[in-house]
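[1] Show me the folded form of this:
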Amino acid sequence: MRPLADVNRMLERLTHKRSLTLIGGAYVVAALLVAGPWIFTVLGLIGLGVTACADGCDELALFRTIVIYSSMFSLIVTSPIAFLFARHISDQLFQGKRDGIVFALACAFTIFAFTIALAVVPFYGWGATLTSAQKLAAIHNVMLIGCSWLLIPFLGVTRAYRTVLAAFALGAIAMTLLGWAIPEPSALWLLVSFNAGFAVVNAILLISIIRTFGRTNNVDASLFQLLKHKWELPAAGACYALGLWVDKVIMWVMAPSGTMEMAGVLRTMPSYDTAMFWAHLSAIPIIAVFFVHIETQYKTLSEAFYGGFRRRASLRELAQAMGRIRIFVISNLVGMFAALIIVAATMIALSFVFMHELGLRPSYMTILRTALCAIVFHTSAMFCFIFLLYFDLRKSALLIVATYFALNGILTYSLLPMGAEYYGYGTMIAAALSFLLGFGLLLKELPWLHYHAVITNNTSIQQATGKKWTLAESFIGKNLVWLHPKEPMAGKRKFSG
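    So this is what the prediction gives:
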């Protein structure tokens, strides 16, 4: 299996060429790697709307609203599962164990289907005033979108980027072509076409997983202990997804004006939703730069640092490697923050020129400017979140997304009575505070990477007899003090990496 940095390094080499075509192509590929499924899904929606609704669609808004709600339900339910199972699969492959992968996939699907049945079936079945066929298609829509988002992490750990991109590209093409074939442009037939496109996506992804891991379905006993030892990962996934949607739900339900209601319970706010969509889209170029350059260079630095333990490096050598990581992380976070500010300022300027082409209205502009500022802080906070996960500091990473989720909900609700001029300010303030928290956590933890590598995240600190031992919190030279939990100091052992 190729290491993670192979693709990154190839793209980074292309960005150093003297050809503008190669440089631009490298960043386009990077953007597709980090946001390809989302981009192709949006393109499929646009293509379906163009081909099916050339003469107008009375129910196009209803169809899009159902897709928005399906995306929300899918992200909230799948994120905790994906965070947990992706880590488990990665650990299993690192240990050379492949027999339990299909079993893990089956468990992930079971948890997802059970949760969706509890949440979505009552919502559409008894809450929404849709026809029976529309309700069935809407539930099917949630299931298909969620399944694709569960399959992506299983392929991601094997670096099957091209398969994922090809699957979503073919799904978008299928949606567009089916738009010509449907008998009528109703919400039901639009949903059927969209679902058929995602069925193509899921079929390709599932076949690829079976071809990669085989059909062996051995029960993996370690899977049942996963939540106990790594509970922070699903909690972080849940907080991450809820943080992205909590402000939108509050605006849909509680905004005094500007909302749109369909089928009884499906409420949206076009002015707020459109501004947030374009704001999130604007961050993709910077995320692509992170993927091409920062992740690649960090891989090299981390190999030098963590490889030092295997080489029995001295404490001085480890401290030097750790210092290089600290300088690299802080300097690049500052650089990415500055780049995000430039992109946001550019988007604000362009939005006035291409207002109608972007589907914006004058009433949306204040929200768009606020949303772009919010994305600067939110994306920077997510970079901090990613670095903390790189260091396996799961509780610190969880604190960032949990803070954003809580503050986003509280501040959006609190500022809502102040009027439309303050729409989006709750999200912006929450993102800014979350970024400050994440940056502070990194400043705190970066000097202690050697401690976390040896003690905090060391799962093998135990005797061969099975007796658990504790480690005194001292790291002097290459000696670690080992203490039996019920006895005074039992002596010292040479640390062998």
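[2] from here on, contacts and neighbour counts on C-alpha atoms
    Noted.
[3] Do a quick rundown of the helices in the stretch 351-497 of the chain.
    Ranges of helices in the stretch 351-497 of the chain, per DSSP state H, counting those that start in this stretch, are 365-390, 394-415, 425-445, 449-451.
[4] Before we compare anything, build this one as well:
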Amino acid sequence: MAGIGFNLRKLTDRDDFLGGLMAYGYSALISSGPWIFTIVALTGTLFFGSFFVDFNKQAAFRIIIIYNFAFSLLLSGPVVMICTRWLADQIYKKDVTGVPGMLIAALGLLFITNMFLVIPFYLFATDLDLVVRFMAIANYFLITGIWLVGVFLTALKDYHPIIRAFAFGMAIGLGCVLMLAGKFGVAGMLAGFNFGLAYILFALLARILAEYPYPARRPFAFMRYFKRYWELALGGFVANMAAWIDKFIMWFSPHREVVAGNMIHFPNYDGAMFLAYLTIIPSMAAFVVTIETSFFERYVRFYQDISEHAPRSRIMRNHQSLLDTVQEQGRNFLILQGAFTLMVISMAPTIFEWLGINYLQMGIFRLGVLGAFFHVMSLFLFITLSYFDFRKPTLYLQLTFLVSNCVFTLISMNYGYQFYGYGYFLATVVTFLATFFTTIYLINELPYQTFVKQNASVSSAPE
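    Sure thing, here's the model as predicted:
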């Protein structure tokens, strides 16, 4: 799915500062669009909403968004991963006529399966005004829809409509909050936020359907992939659960807060971790523009020569070129993200002063920034393994992250506030080391893996 990265890379070929700035800026929005929108719009909504509603109502709004963000990501993960694989296969086959049908069916599948959880929760398990409950339910489904259409963003060749959709959506959302919060309180804040989300969702849907102007045929053709690629579906849930399990555990710490009846959270931990995650945006942008595109070119060359029965010497040269690219791009990423991570950690007091953040979050924030550094490195290695279809090793590594994050967070929580954040940090270090050595081993053995282990005629032969 590196297609849009090649278009963005053309901007860097202009050999001027503006071209590079535009390429990485677009890449950041495309690779992290839903996430950036949520953070920016949530921050803006809370800031402007503070002029109209009291602290308790702001807390209710914030926890609704956090819950919807977390659980929609968890529950949509399996469908999103399967749809990503199905779309990638259709693009490879040059037969994308089934895309509109898949999009409609996947949206329906997500909405129908999620409604049995989200609707009873907000209607019966929370102590909110009725209008707020309906606005919260609508917000959940809008976020869920954006997770799914995000599958298509890097497959679209024209990135300008994507950028406009997110920019206009943020502007509409904040503008509506200003108009509605004063009169309608939390319901108005949610409604304004939802208007922005709705614009983004429908603008992206329109762009996708314009890119793939075909009748909605074979809508459930992708469903067979759940059986064929069950590791991907399970991994979509496990990976997201692994990233959130420390937050869920910390919601039961002695410092938790309860909002609207049964909605629990830990504002200092959640806020510090959300802010820490923003530090990986530069590396996400670089990954789309340079790292993935360079890797993809060598990857295609390696398998293309194999399919054309190239001589062994050329295949081995391609293999070495692939290894060199992984090492080179890994080194570039280490320098980029490592330098940015150290800068953010050293500037944490200044950042907290600028943003007016509670200094109790600083220790958690610094550990979160370090953890995000190792987390995003593991994520890129997961993507590398996925290119080679190493589904089971990837799933085992994701389970490693889930288990280690759960265990270390429970231990750190029991040691008190000064140890909060160590669980996530240690889990990311363990996961990265395991993923790094696994990736090195499998890529070094790639010719053997390709010709023997992944060769159906060989692996299925009787001994």
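[5] Determine which of the helices of the stretch 351-497 of the first structure approaches residue 492 of the first structure most closely.
    Evaluated over the helices of the stretch 351-497 of the first structure, closeness to residue 492 of the first structure peaks at helix 449-451, with 17.6 Å, by CA to CA.
[6] For the closest one, buried residues please.
    449-450 (16 or more other CA atoms under 10 Å).
[7] what do you get for stretch 202-217 of the second structure?
    202-205, 207-208.
[8] Keep only those of those residues that are in helices.
    By the criterion of DSSP state H, membership of these in helices covers 202-205, 207-208.
[9] Same list (the helices of the stretch 351-497 of the first structure) but as CSV, adding distance to residue 148 of the first structure.
    Below are those laid out as CSV (distance: least, CA to CA, whole Å):
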stretch, distance to residue 148 of the first structure
helix 365-390, 22
helix 394-415, 24
helix 425-445, 28
helix 449-451, 36
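[10] For residue 141 of the first structure, which of those is the nearest?
    Using CA to CA as the measure, helix 394-415 is the one of the helices of the stretch 351-497 of the first structure that comes nearest residue 141 of the first structure, at 26.0 Å.
[11] Where in the second structure does the closest one align, residue-wise?
    Helix 394-415 of the first structure lines up with residues 391-412 of the second structure when matched by TM-score structural alignment.
[12] what's the mean gap between the matching stretch and the aligned bit of the first structure?
    Here the mean offset of stretch 391-412 of the second structure against the first structure after fitting is 1.5 Å, by mean CA distance after the TM-score superposition for the first structure.
[13] How far does that stretch sit from its chain's centre?
    Centroid separation for stretch 391-412 of the second structure versus its chain: 17 Å, with CA atoms, centre = their mean, to the nearest Å.
[14] same deal with stretch 227-238 of the second structure?
    Its chain's C-alpha centre and that of stretch 227-238 of the second structure lie 16 Å apart, by CA atoms, centre = their mean.
[15] who's in contact with that stretch?
    Identification of contacts with stretch 227-238 of the second structure by CA atoms under 8 Å, 6 or more residues apart in numbering yields 74-82, 226, 391-392, 394-395, 398-399, 402.
[16] do the same with stretch 102-111 of the first structure
    Contacts of stretch 102-111 of the first structure (CA under 8 Å, 6+ apart): 81, 85, 89, 147, 150, 154, 210, 213-220, 223.
[17] again, but for stretch 205-221 of the second structure
    With CA under 8 Å, 6+ apart, stretch 205-221 of the second structure has contacts from 96-105, 149, 152, 156, 161.
[18] Sort out which of those are in helices and list them.
    Reading helices off the contacts of stretch 205-221 of the second structure with DSSP H, I get 99-105, 149, 152, 161.
[19] what's the farthest-apart pair in these?
    105 and 161 (23.8 Å).
[20] between these two, which one's more packed in?
    Relative neighbour count places residue 105 above the other of residue 105 of the second structure and residue 161, with 19 against 14, counting by other CA atoms under 10 Å.
[21] Identify the residue of the first structure aligned to the more buried one.
    Using TM-score structural alignment, residue 105 of the second structure pairs with residue 107 in the first structure.
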